[in-house]
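[1] Provided below are the primary sequence and the corresponding predicted coordinates.
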Amino acid sequence: MITDIVMLRHGRTSMNLERRLQGQIDVPLDIIGQWQVDQSGFALAQRYYWAKVSNIAAHPDLLPHTPPQAVRDVEASEYTNAPAAARTMHVVCSDLFRAQQTAHAFADILGLDVHLDTRLRERGFGEWEGMTREEIEARWPDDFHAWKRHRGGELAHGVESRRAVGGRGAAAIRSYVHDAQARPGQETLFVVSHGSWIVATIATLMGMDIEQVSGLDGMRNAFWSRMGLETSPDGERWLLAAFNEGPQIAQYVDWENGPAELRNPDMPMWKPITA
């Protein structure tokens, strides 16, 4: 039974840096994005270390073989008898490569498999994919401003609606919850996806009006949110435990631009959108 869901956004890409709408374009992390997901991966692996113990308990063959000169064998029972063995973690990920890189930065530390799912892809931005906001505004000013005001101006250009993204994401999460009901013990679902997808999915599961401008803020690169799930005969209750949370190091460094020693001389500085 799934009782806890973690949703992690992918790290920075070159198109993020250029402030282009990526949508479902398959673009890898840049060097700063890889640094971001490594930092978040380390922090989350510390928090969820129990998942490594649980995975070894389920697959004792993952333990190293004891060399002949060792005075004792590795004790698999230490893992199978640990309280952590009673809980499991399942890692699922958008099939776009930037999300796969992000998922492995966490899962590989704990020895967990990553399962790809096309339902976790980012919002499709139609003919606007690959364009900057300035380029879109110059070509379609009315539709651009209607989009910014959550009035659907983007829909004329093949952009997936916020409501459709949230419905797609919520349906995927609920399918994982349904499939886990028959399995014993409690599970944590670890989801690696994209900013618009995560915000829309959380809003939908929480029963929020996804078209409200005053809804949830956007997710930062390589930051995560957590949801709890309570089920009863009366139905399900979704709880938002944390939103847009990052590793401690993000409080002390320029997170969006990364350490100076990683920035190439010709790399522009990331700047926030001010309008």
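    Happy to help now that I have it.

[2] drop to CA atoms for contacts and neighbour counts, all remaining ones
    Fine.

[3] Spatially, what comes nearest to residue 239 if we skip its sequence neighbours?
    Nearest residue to residue 239, sequence neighbours excluded (Cα to Cα, 6 or more residues apart in numbering): residue 228, at 4.9 Å.

[4] which secondary structure elements does the helix or strand harbouring the one you found contact?
    Assigned by DSSP states H and E, residue 228 belongs to strand 224-232. Packing contacts for strand 224-232, counted by 3 or more Cα pairs under 8 Å, 6 or more residues apart in numbering; DSSP states H and E, involve strand 2-9, strand 235-245.

[5] And here is the other one:
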Amino acid sequence: MREFIVEADGGSRGNPGPAGYGAVVSDAATGQTLAEAAEFIGVATNNVAEYRGLLAGLRAAHALDPQAAVHVRMDSKLVIEQMTGRWKIKHPAMKPLAAEAARVFPPGRVTYEWIPRERNKHADRLANEAMDAGKRGEQWSPSASTAALDTPSGPAAAAADVPEPSGPPGDATAGAARVRAALASAAADASGATSGDTGADAGARAGTDTEAAAADADARAARAVATPRAGWGPADMGPPATFVLLRHGETPLTPQKRFSGSGGSDPSLSEVGREQAERAAAVLARRGTVQAIVTSPLARTRETAGIIAARLGLDVSVEDGLRETDFGAWEGLTFGEVGERHPDDLSAWLSSPDAEPTGGGESFAATATRVAATRDKLIAAYAGRTVLLVTHVTPIKTLVRLALGAPPEALFRMELSAASLSAVAYYADGNASVRLFNDTSHLR
């Protein structure tokens, strides 16, 4: 029976913050490196990144030989003690990762050992390479030693006398191909199930920015989205559910400042609006942190979301609770026109969140109730993940207002531009943090 050594590590620059993992599989008898794996996984905690590294290492070993015995060495005391069963796994973000790691090989074929950090330098280097690549908006690429696995002259050839179970003896190329295929499949499978995962964002991170000014602006915005929680709260709650809030691109009604809610003509994007959506897609691709996309059902948001999804390689889910307020008889009118035709109703609407627009529209109080319920639903569905919500002025302002604990009249004190980006993080203790608001740097 072959025996592999798996060394794995993970890190987070912020905890939670931009995170990545690294894993190395070596031959226990010869010490030869057989496979390396690393990935930038978006915003996550150290512990999530370490578990992701363990999982990648085990999957790479399984791809080389599913009948092998594996000895795991990590400098994470938490992971080692939890995987051996000596410590109980309490955090909800850790349980599915630990369970998945335990299923890669049959029970009894994997042993665990804690090692000091200085003895885990290879995996630590890979994890940092992955985080550095993510900061540049790129994917981690294998080092020269791993790339050599593609030819019989590489490190795998040194162990060519050890038969591969599903290929001819010494078929290092086939073995390396199986490793890459298994890791690619694992990344895709994990993208919908684990915290901080961006495995499905391979296409999203492919975009690059050649203009230094745009890159600097994007870096500032990315840091704002990835900033760890400020204040006195505990640091071990796991990564928050982060909503990146994108107002849809411009429609023909936008420059005219006409009421455009969910009860009107439902306009599509203008040519300017489509260009704005493309620019938003480019900046989100460079950041590489969005793991899912949810949109309002209205045409302008669905079109905006579709442009983003095509760039990021993600599917789009529709959530009715993200629709814009129904402005009743005011739909399609300017503020001045409403003031001329319905002055009393407009005055009441500006004075009370319970007042409805003329003709049975939706009050701001009703909108807030709907948006808060939708928020709670999405927080539960995307715990620990970063999700793009493509929606409208009132839902975005309402989410920001509620996160700040601001009064209803705060809605009239916010400016929200077409195709602007905002971000709110929601933590396990019920607290929220507004990390970005009305960012339009990508549109300049």
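    Noted; the coordinates are in hand. Quantities reported herein were computed from a predicted structural model and do not represent experimental measurements.

[6] Once they're superposed, tell me the TM-score.
    Here the TM-score for the pair of chains, by TM-score structural alignment, normalised by the length of structure 1, is 0.68; 204 aligned residues with a Cα RMSD of 2.1 Å.

[7] which parts of the strand holding residue 228 of structure 1 are buried?
    Under the neighbour-count criterion of 16 or more other Cα atoms under 10 Å, strand 224-232 of structure 1 has 224-228 buried.

[8] coming back round to it: now check structure 2 for the residue matching the residue nearest to residue 239 of structure 1.
    Across the two structures, residue 228 of structure 1 finds its equivalent in residue 425 of structure 2, going by TM-score structural alignment.

[9] got the contact list for its match?
    If a contact means Cα atoms under 8 Å, 6 or more residues apart in numbering, then residue 425 of structure 2 has 240-243, 432-435 as its contacts.

[10] Give the ChimeraX command for selecting the buried subset of these.
    For the buried members of those, the matching ChimeraX selection, counting by 16+ other Cα under 10 Å, is:
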select :240,241,242,243,432,433,434,435
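
[11] Run the contacts of residue 425 of structure 2 past structure 1 and keep the common ones.
    Among those, the ones whose aligned partners also touch in structure 1 (both residues aligned by TM-score structural alignment, their matches' Cα atoms under 8 Å) are 241-243, 432-435.

[12] which bit of structure 1 covers stretch 74-92 of structure 2?
    Structural correspondence for stretch 74-92 of structure 2: none found in structure 1, per TM-score structural alignment.

[13] Can you give me the distance of residue 54 of structure 1 to residue 97 of structure 1?
    Using Cα to Cα, to the nearest Å, residue 54 of structure 1 is found at 27 Å from residue 97 of structure 1.

[14] ok, now residue 44 of structure 1?
    Residue 44 of structure 1 sits 20 Å away from residue 97 of structure 1 when distances are taken as Cα to Cα.

[15] for residue 165 of structure 1, same thing?
    When residue 165 of structure 1 is compared with residue 97 of structure 1 (using Cα to Cα), they lie 19 Å apart.

[16] Neighbour count: the two, which is higher?
    In terms of neighbours (other Cα atoms under 10 Å), residue 165 is the more surrounded of residue 165 of structure 1 and residue 97; the figures are 25 against 16.

[17] Which element, helix or strand, includes the aligned partner of that one in structure 2?
    Taking TM-score structural alignment, the alignment pairs residue 165 of structure 1 with residue 367 from structure 2. With elements taken from DSSP H and E, the one containing residue 367 of structure 2 is helix 364-381.

[18] I'd assumed residue 6 was in contact with residue 187 of structure 1.
    No - taking Cα atoms under 8 Å as the contact criterion, residue 187 of structure 1 and residue 6 are not neighbours in contact, 11.2 Å apart.

[19] Mind checking which of those two has more residues around it?
    Neighbours per residue, other Cα under 10 Å: of residue 187 of structure 1 and residue 6, the larger number sits with residue 187, 21 against 18.

[20] Tell me which residues are up against the helix or strand harbouring the more buried one.
    Under the criterion of DSSP H and E, residue 187 of structure 1 resides in strand 186-193. For strand 186-193 of structure 1, contacts defined as Cα under 8 Å, 6+ apart pick out 1-10, 86-94, 99-100, 102-103, 120-122, 180.

[21] same deal with stretch 399-409 of structure 2?
    Defining contact as Cα under 8 Å, 6+ apart, one finds that stretch 399-409 of structure 2 is touched by 353, 364, 371-372, 375, 410-411, 424, 431-434.
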